[in-house]
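**Q** Give me a model of this one.
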Amino acid sequence: MSDAAENCETSTTTPRTFGEAWPELNDGLNYTDSVRPSDSGSTLIEFYSIKHKSSAPLQGWLQRIENGQITVDGRVVTDPNTIIRACSELVYHRLPWNEPDAPYSLEVLFEDDHLIALNKPSGLQVLPGGLFQQRTVLTQLQWRASRQSSSLMHQETHPHPVPVHRLGRGTSGILLCAKSKLAKTRLAAYFADGTSVVGSNRYSDACPCKRRKISKIYRALASGILREDEVVIMQPIGTVRYPGVAKGLYIATSSGKPALSKVDVLERDVQGNYTLVQVEIQSGRPHQIRIHLSFIGHPLIGDPLYVTGGQPKCFDPEFVDESFAQDGYKIVVLIFGFFFPFFLSVNFFHA
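**A** Purely as a prediction, here's the structure:
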């Protein structure tokens, strides 16, 4: 057995965890704008109340300016009637806030010089977005790398790891993070591998198990009883305008992008009226498993949004929380890569 294989076995037999408790408040955010010639001569309040009216009403922007949260070319400006000029840099300094509760402890499943595989818990967001700007996997990776670099004094040569794919905030499972440029490039290519054949009319041509170097396999509870032991879903997924969701909501639609999911039944609970399924996805469309299972009439247990047909429950903006559209929920990611992690450690950079 090679040294690499021995190291791999050693690293996977003693899982370890890391993570720092979240501070009560995050560090806030800075939003930068560059004044265009067409906006030159406007007042500061006119610029923000018109350009960013969706962020706050007029009175809200007045309060932010008077609080000293706006700088113009690096200088704090508290007069809302200040005239702005073309090419000036405006920065709105959003005050720190208390982000929603999220777990912070991460289990290391495997690590070498090129990558780290984490067991991401449900409830933790991978990358910053929405209300979660600090309470993310990325932040914990940055903090961990900072501690290591301060003790080893070589931060420049060993940048912090970065996730190379995403898991929904509510999804638990294996998350791969690259520690080197080579790993990031290779992993990105492996995740993209095979997606071009998803639109093929022949499922055998697009079968994930035949094409991909990295397979994504999930387990989930679907409502109702699936009669077939295996179902292949090739329903396109696209977006539609939806109240409360700025970028649109992903749904099953013939005008969307090709998507393929292979569903295998693991267990049927007739009394409980649910089916435990294993889903292998070829494409990686947002909310693909949720949409595909609901499309065939078996929405995920507890899904607050999608119903039969891969459509949303209702269009009442008071009912819809944008986090429903940005977040999965309890789906467990089982495996990435064949013979994980031995394949990734020994053969990854020779493929």
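**Q** all contacts plus neighbour counts: C-alpha atoms, from now on.
**A** Fine.
**Q** which SSE is Leu62 in?
**A** For Leu62, the element it lies in under DSSP states H and E is helix 58-66.
**Q** Point out the other helices and strands that the helix or strand following that helix packs with.
**A** Next along the chain after helix 58-66, taking DSSP H and E as the criterion, comes strand 70-72. On a contact count with 3 or more CA pairs under 8 Å, 6 or more residues apart in numbering; DSSP states H and E, strand 70-72 meets strand 89-94.
**Q** that older thread, same question for the helix holding Leu62: list its buried residues.
**A** Applying a neighbour-count criterion of 16 or more other CA atoms under 10 Å, one finds Trp61, Leu62, Arg64, Ile65 buried in helix 58-66.
**Q** How is the nearest residue to Val263 once chain neighbours are set aside classified with respect to secondary structure?
**A** Nearest residue to Val263, sequence neighbours excluded (CA to CA, 6 or more residues apart in numbering): Val279, at 4.6 Å. With DSSP: H, G, I helix; E, B strand; the rest coil as the basis, Val279 sits in strand.
**Q** doesn't Ile225 make contact with Val270?
**A** Yes: with contact defined as CA atoms under 8 Å, Val270 counts as touching Ile225 (6.8 Å).
**Q** Those two: which has the busier surroundings?
**A** A count of neighbours by other CA atoms under 10 Å puts Ile225 above the other of Val270 and Ile225, at 19 against 10.
**Q** Name the helix or strand for the more buried one, please.
**A** Under the criterion of DSSP H and E, Ile225 resides outside all helices and strands.
**Q** Surely it touches Val265?
**A** No: assessed by CA under 8 Å, Ile225 is found out of contact with Val265, at 9.5 Å.
**Q** compare with the first, here's sequence two:
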Amino acid sequence: MPNRYEFQIEDNRGRLDKLLAEQINDLSRSKIKDLIQSQQVLVNGKSSKVSYHVQAGDHILVTVPALKALNVVPENIPLDIVYEDQDVIVVNKPQGMVVHPSAGHPDQTLVNALLYHTKDLASSPEGFRPGIVHRIDKDTSGLLMIAKNGPARISLERQLARKSNKRQYLAIVHGNFNEDSGLIDAPIGRDHYHRKKMAIVENGKNAVTHFTVLEQFKGYSLLSCQLETGRTHQIRVHLAYIGHPVAGDPLYGPHHTLQGQGQFLHAQTLGFTQPTTGEQLEFKVAVPPIFRKRLTELRETQ
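**A** Below you'll find the predicted structure:
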């Protein structure tokens, strides 16, 4: 079924495409432009131009056609499996791998690899993310827990909601600190001006990150970050917000930064309660080679 968005405009609001980008968080500016040009956006019952300036009293109806179902297939992609039992798989995801298929990444994802590894993955309402209960960004490396059945999915999702599991990251960030540790409590939502970015926004979702300074170098620091919540890009947004963006971050960091394969952010430690036995499990994995190499170089410049 298509999605529909309806707006009654009370004042003059500028360009049609810009207004819709501000109002509909799920759609990019380019997608909105495509919808307007394909006459899926009606202003007062008629198709309009992208550059139309919205007026007070306008009625806008946006129809987003239903996406074609993604055909998720097993692919023989190597996996670094840290732990597996009848309920859960713990995987060490490499940098550069997307967690689940999407319109922009239909294959070569962690889910494609998992489907080749096992037929036992918890179903998902969307169909394209079996077993997935949480995600890390494409260019963030490290640990993910995967549910192999329905009860395990429910248990792991409840642990995430109750903040009872452990998710600790290592990050190389720009700048140095006067304090040894800190807490960032700032709500996160979609950036109003850049649709691919998240930002600190007044009406965003509650987001809390704890950090500890482990080492300091010339112009950079190594942090341990503990997630209390799990918002999209949370650590990257929060650290940029306090003036210490993650090194190598192409979205939230400066152009002059450490050279690597994306942001220097690694999900090092993951802890949770085993869904059936109640056993407390905790896993820890080393940073990838490029992360370790840059750390060594920073230490040598001291």
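**Q** rewinding a little: return the closest of the buried residues of helix 58-66 of structure 1 with respect to Glu230 of structure 1.
**A** The closest of the buried residues of helix 58-66 of structure 1 to Glu230 of structure 1 turns out to be Trp61 (CA to CA; 55.2 Å).
**Q** The closest one matches what in structure 2?
**A** Matched to structure 2 by TM-score structural alignment, Trp61 of structure 1 sits unpaired.
**Q** again with Val126 of structure 1
**A** Using TM-score structural alignment, Val126 of structure 1 pairs with Val99 in structure 2.
**Q** Around the nearest residue to its match once chain neighbours are set aside, count how many other residues there are.
**A** Distances taken as CA to CA, 6+ apart put Leu110 closest to Val99 of structure 2, at 4.8 Å, once the chain neighbours are dropped. Counted with other CA under 10 Å, residues neighbouring Leu110 of structure 2 total 23.
**Q** how much space between Leu110 of structure 2 and Leu265 of structure 2?
**A** 18 Å (CA to CA, to the nearest Å).
**Q** now Ile136 of structure 2
**A** 10 Å.
**Q** Of the two, which one has the most company?
**A** The neighbour count for Ile136 of structure 2 versus Leu265, taken as other CA under 10 Å, is higher for Leu265 (30 against 21).
**Q** What residue in structure 1 is paired with that one?
**A** Aligned counterpart of Leu265 of structure 2 in structure 1: Ile331 (TM-score structural alignment).
**Q** How many residues are close by the counterpart of Leu227 of structure 2 in structure 1?
**A** By TM-score structural alignment, Leu227 of structure 2 lines up with Ile281 in structure 1. Ile281 of structure 1: 25 surrounding residues under other CA under 10 Å.
**Q** number of nearby residues for the nearest residue to Ile281 of structure 1 once chain neighbours are set aside?
**A** Nearest residue to Ile281 of structure 1, sequence neighbours excluded (CA to CA, 6+ apart): Ser261, at 4.5 Å. Using other CA under 10 Å, Ser261 of structure 1 is surrounded by 24 other residues.
**Q** what about the equivalent of Arg268 of structure 1 over in structure 2, neighbour count?
**A** Using TM-score structural alignment, the partner of Arg268 of structure 1 in structure 2 is Gln216. Here the number of neighbours of Gln216 of structure 2 (other CA under 10 Å) works out to 19.
**Q** And Gln268 of structure 2, by the same measure?
**A** Neighbour count of Gln268 of structure 2, defined by other CA under 10 Å: 22.
**Q** Tell me which helix or strand it sits in.
**A** Residue-wise, Gln268 of structure 2 maps onto strand 265-273 under DSSP H and E.
**Q** Buried residues, the top helix by length along structure 1. List them.
**A** Using DSSP state H, we find that the single longest helix of structure 1 is helix 137-152. By neighbour count on 16+ other CA under 10 Å, the buried set for helix 137-152 of structure 1 is Val137, Leu138, Thr139, Gln140, Leu141, Arg144, Ala145, Ser146, Ser149.
**Q** what's the offset of it from the middle of its chain?
**A** Remark: helix 137-152 of structure 1 is offset 21 Å from the chain centroid, using CA atoms, centre = their mean, to the nearest Å.
**Q** What of stretch 51-69 of structure 1?
**A** Centroid separation between stretch 51-69 of structure 1 and its chain, computed with CA atoms, centre = their mean, is 29 Å.
**Q** cool, and stretch 247-257 of structure 1?
**A** Averaging C-alpha positions (CA atoms, centre = their mean) puts stretch 247-257 of structure 1 18 Å from its chain's average.
**Q** Name the residues of that stretch that are buried.
**A** Along stretch 247-257 of structure 1, these residues count as buried under the neighbour rule (16+ other CA under 10 Å): Leu249, Tyr250, Ile251, Ala252, Thr253, Lys257.
**Q** any idea how far the last one lies from Pro236 of structure 1?
**A** Counting by CA to CA, the gap between Lys257 of structure 1 and Pro236 of structure 1 amounts to 5 Å.
**Q** Show me where the stretch 151-300 of structure 1 has its strands.
**A** Per DSSP state E, counting those that start in this stretch, the stretch 151-300 of structure 1 carries strands over the ranges 162-163, 173-178, 216-223, 230-233, 237-242, 245-252, 261-269, 274-281.
**Q** Please identify which of those strands is closest to Phe47 of structure 1.
**A** Between Phe47 of structure 1 and the strands of the stretch 151-300 of structure 1, the tightest spacing by CA to CA is seen for strand 245-252, at 20.9 Å.
**Q** Run through who's touching that closest one.
**A** 235-242, 286-287, 291-292, 295, 309-312, 322, 325 (CA atoms under 8 Å, 6 or more residues apart in numbering).
**Q** Equivalent analysis for stretch 210-228 of structure 1, please.
**A** The contact list for stretch 210-228 of structure 1 (CA under 8 Å, 6+ apart) reads 190-191, 193-194, 208-209, 265, 268-270, 273-282, 293, 298-301, 330-338.
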